[in-house]
Structure formats: C-alpha cells, structure tokens
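> Generate coordinates for the sequence data below:
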Amino acid sequence: MDDRPVIVVGGGPTGLTAALELAYHGVPSIVLEAGRQRGDGSRAIALHRTALLVWERLGCAEPMLEQGTVWLTRRTFFREREVHTLLMPEPSAGELPTFVNLPQYRTEDCLLRRLRATSSIDLHWEHRVVGVVQTDSGVTVEAQTPDGTVRVSGSYLLACDGARSSVRKLLALRFPGTTYPDRFLIADIRTDLPLPPEPRFFFDHPTNPRSTVLIHPQPDGVWRIDWQLGHSASVADECAPDALRRRIRGLIGELPYELVWLSDYQFHQRQLARLRHGRVFFLGDAAHLVAPFGARGLNSAIHDVENLGWKLAWAIQGRAPESLLDTYQQERWPAQRHDQRVTNATMRFMAPRTRAQRLRRGMILRLSTVSKAARRRVNSGRMSQPFTYRSSPILVRGDGWRERWPNAPRPGARVPDVACRIVAELPVRDAPVTWLRRLIGGGFLALYFAADDADALRFAAGVRAERHPGWVAVRPVLPEAPRVCGVLPAIWDHIGAIGKGFAAEPGALFLVRPDGHLAARRRRARPADVARLVAVAAGNSPTTADGG
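As a prediction, this is how the structure comes out:
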C-alpha cells in the first residue's frame, strides 16, 4: 500500500469533500488552498439529495439540514402569470429532501468542521500552487505562501481549484467551450417577504423586461435575487446604490431590507477533453463549467468526487489495478457532457443569441399562458438528476442487461433509497428502520432477494464456499422477519419498498458499488456470481457478456 498523501488543490466544497472522501476510505491527503476561508455570499446554493447523501456518509450533512432551507416547489412565471410548477415529494421521516438551499460559505463551514476533526487531512491556507511536476510514481507541487515557497509531494493530485484552475494552466490544457455575453447581477438581501420558501423564476418580469429574474430562499430570512442584465449593460451602473435600490424595490415594494452580499457573473459552458493527465485528475469547476440554472455545478462536482474517491483509494491500497482510474474519464466525462447539453438548451432559451431563437422563445412564452404543450417547452432550468453510466468496462453486462426488466434499476444507475429494517440478532423485537443509503459506502453491497430463510442460508453457504473478497457485504433481503441466526445480518423488507424499488423477485441479485451506482444485476443468481461480479466491477477481470 502506498501511504503517501494525495495532494488536493483547492479548499472549496469540491476539494474539502474530496479530502473527506479519501479519509473515509483510509487515504491521507494534503489540501492546498490559495486564499483564506470565505464568509459571505450565496454562490452555489441548491444542494441536491445525491450530494447530501455523500455528505451524510462523511458526517457533514446533519448541520447542513439543520441550517438549510428545504423547498418542495419551484414556480416559473411569464411576466406575472405562473406557467409551470415543479413539485418535489415531501420527504418522510429519515428520507433526504430533494433540494436544500444553503449558502456556499455555510456548506464549506460544515465541511471544514468535519475536516478539522479528521487526523488524516492536512489543510494549508494561502498556498498558491505555482508548479506541478509528475513522474511515473508521484507528483510534486510548488506553492507560494506568506513564508516563502514550499514543495509538497504525494501519490496523486486532485485539481479542485475551480474555474480559474492554476493546475489546469500549469499543465497548459485547453478548456474549450463558450462564454455567454449576458451578465447577471446577484444580490443577497435580508427581508421579510410574504412568500413561501420556494424558488420563483420570471421571464419578462415588469421590472426587468425582456430578461429574467430568479428569486431563491435562504436561511435566516435571506433571499437571493438574480437579474439578467444583458450583454451591453454596465455592471458598475447597475450596482450604483440608486439603481440597485430601484431593482430591489421593484420586487419587494416598501418592505425594509438589508443588503447582505452583491456580485455579478457571466455563464461559461466549458469542458476538458480529458479529466485525467497522468497522476493528475480534474474535478468540479476545474474540469467543467455549466450555467447554474438547474443546480448542476456543485452537485455534479460532488458526483465527480464520489466516483473517483473509492477508485483512487482502492488503487492506492492494492485492491484494484491502477487501470480502474481510467474509468473516471469513461463515466464522468459523458455525465458532464450531458450537463453541458442540458444547460446549453436552457441558455438558448433564457439568453437567445439569434433572431430565430428570440422569436421561438417569445412565441412559446406567449402560448404558455393558454397551452399545456407550450408550457412543457418553457425552459427555466432542468433540475439536477443523478446520471446513469452506460459505457463503462466495470459495468457487468449479461443477464438482465438487454432484456426487458421493467422498473428495475439498470447497471450504471444510482440505486433507489428505500426504507427497510436491519436485523442483527434474534428474536426480532425492535429491528431499527433505516434507509438503504446507510448500508452503502465502504465496499460493494450485494443484495440477494431470498424467498425465505432456507433460500438465504443456501445462498450464504454457497458464497462462503466461493471465498469471495472481503470488501463485499452480502446481505439477504427477506420478505418476512428472519427466524434463524444463520442468515444474519439480514435486511427485512418490512413494507416491500426494496422489492418494489428494485422490481425484484426471489433469486435476484443486485451488486451496488461504493458510490451507490449499480454494478450488476442477475435475475436468477448463483453464489459463484458474487466473487466474479465484484472482480469485474473493481476492474480486476475483463467484462463478460454472458449471464452465467
């Protein structure tokens, strides 16, 4: 095992999460951040459930959920008429909400508190990376600090240093894509708006004609307002006290308010051609930039982290070959390209560049007030969703891959998070209700849907005889409470949620990766399948095409 630390460049949410993810898997790291900790500004605000479950596993999500604003409805308006409503399901007890709004500096504070309690992470502020040298066996960076220049060496380097990535520039990598000419103004204001805590998006609002306005709720009575200014606007003029006051008063009337933070930005749509360069990996904004409408920026960055984290740890610890790391490119690059396509379509609608695009948008918006079909074409941002990996050598093809398996998650998809009971001892009295996500993380999880205790015992004995690797937990899923100790620990599908979520019948097997994506599925599994499927999913064996 290589016990050298991994170098993480960047101390924002992506870099801090990467360091915590590595620590979770037993790998030390050194985090180098060019600046100091920030303490203001909403920035990346909308946290998706799939990012929250990563932070929950890392011990950070509880304060985020306590401080954040959960919203269940997102409304889109043309002028002042509502034309589309996106409804989120009400989370039940123990279930994570679909979206939580939390200012980025508070997210970072939650991560930092956890990081400071983690002995295997060494964080350095004011360390600006100015040189990168890599060999076949490691990476050395040179950083400028208030006390002079220092050199730091490690096994690998994770570039999490944002849109202006110094690592990307030092490696002289092109960052192809587009910068949209329109500028946007953001103001965080504290005021007592008589509105429910839900985002509201306006096309052609009376106070911002032919442009957009987005209002987002935040904790502690703070609201974020984004105004589209257009490409010819003077940001300095728009930020002048009188001009800004007119904009704010146009939305909130004469309510008293406090300006908390003010900024402006342009949208960029850019993506690296390759996410891995030797021992250097790019994650988050250092690798891909998307417009924020749809909340695909930070959430996608956390998906980058969870995809690479376990693979890097397993390669360093000798559980998997170094070639497993190539699947980061094969899985995350298509996911990032998908986000590019989705947000490009949004930006063509929000900020049309051609006369044809402007005419199309105007027609759709006018028709949306009377036509359901037109309302479906109003694009104020398609909200972030987990990506299904499709073309990856560590997804096991075969049984159930091409044939129809209605409602079952396919290999590469994130598995559903459903309620269940964990039975660790008999007799069954108060077996705790938990959620499937809490069983996922350290290694592979093999879910075998048993008909009864006897079936579970037979399968478990067969798996033990095959001497499966120790980094997979095989858990029987039983429709009734178990009655024999030999099947424990077991998952009791007490309300049928797991069987429904996986569309599984007795005999089915689902292999879940440490990042919560499905590696393989079998409708009629044999005990020998477990070790073979884990070997393929960990990159230790060529992908097979048959089901046996």
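> only C-alpha atoms for contact and neighbour calcs from this point on.
Noted.
> Quick check: chain neighbours aside, which residue is closest to residue 283?
Closest residue to residue 283 apart from its sequence neighbours, by Cα to Cα, 6 or more residues apart in numbering: residue 160 at 5.4 Å.
> For the comparison step, fold the sequence that follows:
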Amino acid sequence: MTAKARKSLYQFDYRRSPDQDGPVVRRPVVVVGAGPVGLCTAIDLAQRGVPVVLLDDADRIGEGSRGLCYAKRTLEILDRLGVGRACIEKGVTWKLGRVFQGEDLLYAFDLLPETGHAMPAFVNLQQYYLEHFLVERAGELEGIDIRWRNKVVGLSHLPDAAELTIETPDGAYTLRADWVVCADGARSPTRAMLGLDFVGEAFEERFLIADVRMSEAYPTERWFWFDPPFHSGRSALLHKQPDGIWRIDLGLGADADAAHEQKPEVVTPRIARMLGHDDFELEWVSVYTFQCRRLERFVHGRVVFAGDAAHQVSPFGARGANSGIQDAENLAWKLARVVKGEAPVALVESYETERVAAADENIGHSTRSADFIAPRSRQEMRYRDAALTLARECDFAKRMVNSGRLSTPSTYRQTPLSTPDAEPWAGSARLGAPLPDAPMERADGTPAWLLGEIGGDAVEIVMPDGADHGPPPEGLRRIVVGKDLIDVEGRFRERFDAVPGATWLVRPDQHLAARFRHEDPERIAAAARRMLGDAA
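Below you'll find the predicted structure:
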C-alpha cells in the first residue's frame, strides 16, 4: 500500500460531541492518545464493560512505520483484544536471528525452539497496520467514543477526579473523569501540563532508521552486523516487513547531523552500499538517539501514565511498543475493578509497583545494549571487542554479545497481588509471570488453547484428585483440567509441573498469582482476595 493510499484510508472525521454542549460532563475513564497503547487500554476497558472516551489531537494514523516488532506475549494480548489473528495474517512471522562481525557470522539464535504455542515468537508489522486493526476493533465495541482532533490543552487534579480542557475545531470544552490514562507518547503534552519529567539518561549516539521497498529475497530473519564492510566501524540491522518493505538501522556516531543524514541524496548511497544495489525506493527515514528514561512515578492522583509517556527505551530489542501494550493490559483490569466498585483505589497503585519495576528492567537491558552497540569509552570498546572475538570460538561468549536483548514479558516478583510459593515448583510457569500457553482440547473434542480459554477473566485452574473442591473463590471462574479442558499432549502437565490436587490462580491479565500443590480452601480464598486487590 502506498503512502497516499494509507493517508486516504487512515484519515478520520472530526465529529462534535454532546459533551461540548451544556454543563461539564464527568466520564469514568478518559484515555489521551490513540496510538497502540491508548487503543489497547480503551479496548480492554470496553471489553470489561467500562465506557471510555479516547482523545487524539490528530485525525489520522501515523504514516511512518515506527513500531515494528511485536513479541509473543504482546501477540497473546492482541489476540485477547480481538486483533491478534489480523496481525499475524498481515505481518511477517519470524523467530531466527543472525549476528555478524564484519562479513563473518558469529552465531545464529532461535527465539522459540519448542512447539505447542498459539502465537509465534515475533511478528513484524508496520505500526500503522496495528493501529488500523485496533481502530477497527474499537469501532466494533460499544462504550468506546473515539474523538479525533480533540487536543488536550489543560489537565488538572480534583480531589477524586481529573479535569481536562480540550481544544477542537469548534472551540474548547471541559471534561471531567474519574480516571485519566495518558498514553500520548514520548513528548507527552499531558506530562508537561503536570510539570513532570523523566529520570534517566539520553545517549549521544545517533542512528538512522529507514524503510525501503525492494524485491530482494533475504531470509525472514533478524540480521545484525558489528563493523560491517559496507558501514565500517558502526552497526547495522536488517528486518523484513510486509508489502516488500525492509527496515534498515544504521549507527551514525554522536556527531552526525540529523537533518543532513535524512536527505535522500545522503541516505540512498548508504543503503545502496549495504544492499549492493540501488534497486529500491525510500518509504520513510528518521534519525533517533537512545533514550533510557522514565517518570519517577506512573500514578499521580487520578492520572496514570502508560507507554512512551511513562518510559522510553532504545528501539533495539523491540521493548518500546511491547512494554507499552503490557502497561495497558496491567492497568485495564485494575481500573475496571475500581471503576465498578469491586476493588479499592489502592489496586491502581499496584500498577505503579509492577510496571515501574518492568520499566527499570527494560531500561537496564536497553542501556546495556546501547553500551555494547555504541561503546562510549575505551574500556567499553575493549570489552565489546574481546566478547566479539571470543564469540567466534566459545559458546559462553555468545551470551556476552548484545545486539539488543529482545523483548520478553516482565515477571512481577515484588507485588502485593501475589501469594508466595509454599513449596518448590518446576516447569516454565513462574509466579508473577504470564502463563505459558498450552494446546488443549475442550470436553466436546474441539481443539483449544489454554490462554484463549482463560481470556481476560480471573481464573482458578484445578487439577482434580477425586476430592470435592467445593465452589471456586468469589469472583473467579474455575477450569478443571481433565474435565473442562483436556491436556492431550501433556504440555500443561510439563509446563505447570501439574500434579493431582494442584490449584493455580490466574489474574485477569493472565499472570500467575498463586499456586498450591494441595487443596487448601482457606489459603486459596485468601490468595484470591489478595490477587483481586482486596488486600492491596
């Protein structure tokens, strides 16, 4: 699809809202920013029965591809929100990567060597396609009011709400909200309105990022070069996208002139040297620097920050959009419970606890990637060169090479919502982490996936032992393995270290909150209350 066709398809009309007339209206949740994070937050809330007003100052989906790589966990979230299959069908699925030094292959890696998962390791998809799928999905749901060309120009705290001043083509109006979710990007105007700033660091190294259209038949893999012959002394990255588009990323150095480097007469020869030909078209070009920063706090009264508005990391490792969508998933079920009066306001504080820790984890990975890809001192350069040299011969050194540690979901180790294990467990299911998926079969013999059957519910999974387990804890839906779902391949048993009589409690965001090897109704009920925020 050409940029002109996208512009026509992805442009939306401004419509006057009834909220612009009469007295000031109060809404349960207002989300600012209709990018992937804001759209996912709104869709998740709507699927949980909470009406949402979604504001965006533009009237179209962004034209540059920007976000590109969506990890397995993000795809599982998108699938629950109703767009996962569309992303997979349109996107480029991959799991293999290669790391080069000069012309030599240092090593290759496989991000999902085992089978038995519904979602692939990664899908590459231009961000405008993801946003398009999400906007279409939002339009199918009752309770989402998307207001294009509604620019927030004022945001202030009230004792139990927030107040927004919104500018439109028809003039300004005021809107109040029980909760405001700010997902308005790295330059977040709402963050500035509250006088908030990031802590962390910005790196000086500049990188060129370009999308080019060509018919070259490279493998569907992630290729990364240190000191390639076509770009001496720097780094390079190549990724495949849909529509014959390829993402190219080139290190430029700290002194590069961003405006100069984006000129077609400068970019085109660089890419031609990399590809060995000039049979390509430039689709989109930008220059960026690494940002490894975050807000000190994500929750400010009734205003909550998510995605790039809350934290920034380097593009290497695909941690930006993936972590932002995981912010949305973490926040939506908690806001829904609080708005419905099912949990105290303190439950939202657990969003900050969990996602600040996740941001710090991502920032740590991103900072180490930046230091390895673009060393800033002689010591860092010597370390990198030694690791690259050793990686040619020694397997242990390959783990030291950092071309951008690819996105993985965070495990919430310190959270008020989890109940610590009383006994050791094996398998790949980890307390505080998203559940591993497993192929199952329903009682009627039709195939199913574990995560698809859990959906967005709070769930108790039981491995029966013949005893009467009584009713499930209040607010939880029970799934009995062997009755409701059959573990036909033994993957559930393997990944969950399942034994007869065991019980697992799963949060509405599919993270494991508690597990018990034996039936213990009182402890299980207490763990369920804790998981849902009654003890937050």
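> circling back to that earlier point, mind telling me what the residue nearest to residue 283 of the first structure corresponds to in the second structure?
Aligning on TM-score structural alignment places residue 160 of the first structure opposite residue 183 in the second structure.
> Its match: how many residues sit nearby?
Using other Cα atoms under 10 Å, residue 183 of the second structure has 30 neighbouring residues.
> what's the distance between the corresponding residue of the second structure for residue 32 of the first structure and residue 391 of the second structure?
Aligning on TM-score structural alignment places residue 32 of the first structure opposite residue 55 in the second structure. Distance, residue 55 of the second structure to residue 391 of the second structure, using Cα to Cα, to the nearest Å: 49 Å.
> Among these two, which residue is more densely surrounded?
In this view residue 55 of the second structure and residue 391 are compared by other Cα under 10 Å, and residue 55 has more residues nearby, 24 against 19.
> Might you report the residue contacts of that one?
Neighbour list for residue 55 of the second structure: 30-34, 146-152 [criterion: Cα atoms under 8 Å, 6 or more residues apart in numbering].
> Dump the residues you listed into CSV; add secondary structure as well.
As requested, those are arranged in CSV below (DSSP: H, G, I helix; E, B strand; the rest coil):
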residue, secondary structure
30, strand
31, strand
32, strand
33, coil
34, coil
146, strand
147, strand
148, strand
149, coil
150, coil
151, strand
152, strand
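> For those residues, name the two members farthest from one another.
Using Cα to Cα, the contacts of residue 55 of the second structure span at most 14.9 Å, a distance reached by 30 and 149.
> Just the closest of the contacts of residue 55 of the second structure to residue 289 of the second structure, please.
Proximity of those to residue 289 of the second structure (Cα to Cα) peaks at residue 33, which lies at 22.9 Å.
> Aligned to that closest one, what sits in the first structure?
In the first structure, the residue equivalent to residue 33 of the second structure is residue 10, according to TM-score structural alignment.
> just residue 320 of the second structure next, same as before
Aligned partner of residue 320 of the second structure by TM-score structural alignment: residue 297.
> Skipping adjacent residues, who's closest to its match in space?
Nearest one to residue 297 of the first structure, counting by Cα to Cα, 6+ apart, is residue 290 at 6.2 Å.
> looking at it, that neighbour is touching residue 340, isn't it?
Yes. Here residue 290 of the first structure reaches residue 340: they are 6.2 Å apart, a contact under Cα atoms under 8 Å.
> what sits in contact with each of the two?
By Cα under 8 Å, 6+ apart, residue 290 of the first structure and residue 340 have these common neighbours: 269-270.
> Comparing these two, which shows the higher neighbour count?
Applying other Cα under 10 Å to residue 290 of the first structure and residue 340 shows that residue 290 carries more neighbours, namely 29 against 21.
> Tell me how far the more buried one lies from residue 28 of the first structure.
For residue 290 of the first structure, the distance to residue 28 of the first structure - Cα to Cα - is 31 Å.
> ditto for residue 376 of the first structure
Residue 376 of the first structure sits at a distance of 48 Å from residue 28 of the first structure (criterion: Cα to Cα).
> So which of the two has more stuff around it?
It is residue 28, of residue 376 of the first structure and residue 28, that has more neighbours when counted by other Cα under 10 Å, with 23 against 12.
> Just say helix, strand or coil for residue 448 of the second structure.
strand.
> Confirm for me that it is in contact with residue 439.
Yes. Between residue 448 of the second structure and residue 439 there is a contact under Cα under 8 Å: 6.2 Å.
> Between those two, which is the more surrounded one?
Neighbour totals were compared for residue 448 of the second structure and residue 439, and residue 439 leads with 22 against 16 (other Cα under 10 Å).
> check contacts around that one.
Residue 439 of the second structure sits in contact with 116-118, 447-450, 487-489, 491-492, where contact means Cα under 8 Å, 6+ apart.
> May I see the PyMOL selection of the buried members of those?
In PyMOL, this line selects whichever of the contacts of residue 439 of the second structure come out buried by 16 or more other Cα atoms under 10 Å:
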select buried, resi 117+118+448+449+450+487+491+492
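> Can I get the contacts of residue 439 of the second structure in JSON lines including distance to residue 382 of the second structure?
JSON lines is the format used below for the contacts of residue 439 of the second structure (distance: Cα to Cα, whole Å):
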{"residue": "116", "distance to residue 382 of the second structure": "42"}
{"residue": "117", "distance to residue 382 of the second structure": "40"}
{"residue": "118", "distance to residue 382 of the second structure": "42"}
{"residue": "447", "distance to residue 382 of the second structure": "53"}
{"residue": "448", "distance to residue 382 of the second structure": "51"}
{"residue": "449", "distance to residue 382 of the second structure": "48"}
{"residue": "450", "distance to residue 382 of the second structure": "47"}
{"residue": "487", "distance to residue 382 of the second structure": "51"}
{"residue": "488", "distance to residue 382 of the second structure": "52"}
{"residue": "489", "distance to residue 382 of the second structure": "49"}
{"residue": "491", "distance to residue 382 of the second structure": "45"}
{"residue": "492", "distance to residue 382 of the second structure": "46"}
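> still on that earlier bit, for the match of residue 32 of the first structure, helix, strand, or coil?
strand.
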